[in-house]
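1. below are the sequence and a predicted model; questions follow.
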Amino acid sequence: MHAPSPTLADDLAELETIEDFLAYFGIPYERSVVQINRLHILQRFHDYLRSADEPPVYEQWHERLARAYDDYLNSDAITQGVFRVFKRARGISTVQLSDIGRAPR
């Protein structure tokens, strides 16, 4: 076991898996939910952190990770549609700003 790190960033740098993150933040989880949705949960967590106005501290990281996990607890990857492939499947696409106003090729 490592000695406690002086900062949250130091602690987080040591975490490698979604299970590590959930354990670090003390969030109980169902193994089957994590096994099926691990990348989706991490992406949603990242999206929640990116949308924050302030630099997250432990409490905000905890809340956002719990929220990301909860999104998949009673849902699935297709419904949540975090990744572009799922958005395209639902008919949602993005247009690059540089393409707006250009004549079609």
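-> Perfect, thanks for sending it.
2. switch to C-alpha atoms for all contacts and neighbour counts from now on
-> Fine.
3. who's in contact with the helix or strand in which Glu63 is found?
-> Assessed by DSSP states H and E, Glu63 sits inside helix 58-73. Helix 58-73 is contacted by residues 8, 22, 25, 27, 33, 37, 41-42, 44-45, 48-49, 80 when judged by C-alpha atoms under 8 Å, 6 or more residues apart in numbering.
4. alongside the first one, take a look at this:
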Amino acid sequence: MCLCSADSSPIDVKDILNRLKGLSAAEEFFELLGVPYDPKVLDVSRLHIMKRMGQYLAAEDFSDLPDQVIAARACAILERAYGDFATSAPLKHRVFKVLKDHDPDRAVTPGRAFVPLESFLMPFEKE
């Protein structure tokens, strides 16, 4: 058993990475790791929080670590990812490519802002 934070109840750490891989809903990650969350924040930023958590997890090396250490790190990572979006809007962090590509503070490259439909449609040719 492991505590994510001082006010959390103990969590089962056995085979934690495989159990995390089997989850699909954001709420399941918070429940498994014992991380408290505000449903209103999660409703607005769930995809952003999970994407950021994935980015943070990808930067970790869990090789040869005991499940208890992995669970503690995963818990801290989820808390960190949640914290990124608990106090600021998802647009501030721009974790998804479409948001990065459409940064209103970045100047638009001339000639790339508009693509006319005719430029990529080709007439159907008979075989």
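-> Ah, there it is. Since we're looking at a predicted model, the values are computed, not measured.
5. just give the TM-score of the two.
-> With the length set by TM-score structural alignment, normalised by the length of structure 1, the two chains reach a TM-score of 0.74; 88 aligned residues with a C-alpha RMSD of 2.1 Å.
6. give me every residue that touches the residue sitting nearest the centre point of structure 2.
-> The residue lying closest to the centre of structure 2 (C-alpha atoms, centre = their mean) is Lys51, at 1.7 Å. Going by C-alpha under 8 Å, 6+ apart, Lys51 of structure 2 touches 95-96.
7. please enumerate the helices of structure 1.
-> Along structure 1, counting by DSSP state H, helices occupy 8-13, 18-24, 31-50, 58-73, 77-80, 84-89.
8. can you pull the buried residues of the shortest one?
-> Of the residues in helix 77-80 of structure 1, those scored as buried under the neighbour-count criterion (16 or more other C-alpha atoms under 10 Å) are Ala77.
9. in structure 2, what range does that helix match?
-> Under TM-score structural alignment, the match for helix 77-80 of structure 1 in structure 2 covers residues 90-93.
10. any idea how far Leu23 of structure 2 is from Met53 of structure 2?
-> 13 Å (C-alpha to C-alpha, to the nearest Å).
11. which one of these two is surrounded by more residues?
-> Ranked by neighbour count (other C-alpha atoms under 10 Å), Met53 of structure 2 and Leu23 place Met53 first, with 20 against 12.
12. what's the more buried one aligned with over in structure 1?
-> Met53 of structure 2 maps onto Phe45 in structure 1, by TM-score structural alignment.
13. what about that match, distance to Ser5 of structure 1?
-> Counting by C-alpha to C-alpha - Phe45 of structure 1 and Ser5 of structure 1 are separated by 22 Å.
14. same question, Tyr48 of structure 1
-> Using C-alpha to C-alpha, Tyr48 of structure 1 is found at 24 Å from Ser5 of structure 1.
15. which one's more surrounded, these two?
-> Tyr48 (17 against 11).
16. now the more buried one. Nearest residue, chain neighbours left out?
-> Among residues not flanking Tyr48 of structure 1 along the chain, Arg64 sits closest, at 6.1 Å (C-alpha to C-alpha, 6 or more residues apart in numbering).
17. give the burial count for the aligned residue in structure 2 for the one you found, as a bare number.
-> In structure 2, the residue paired with Arg64 of structure 1 is Ile77, using TM-score structural alignment. When counting by other C-alpha under 10 Å, one arrives at 19 neighbours for Ile77 of structure 2.
18. cool, and Tyr37 of structure 2?
-> Other residues within reach of Tyr37 of structure 2, judged by other C-alpha under 10 Å, total 15.
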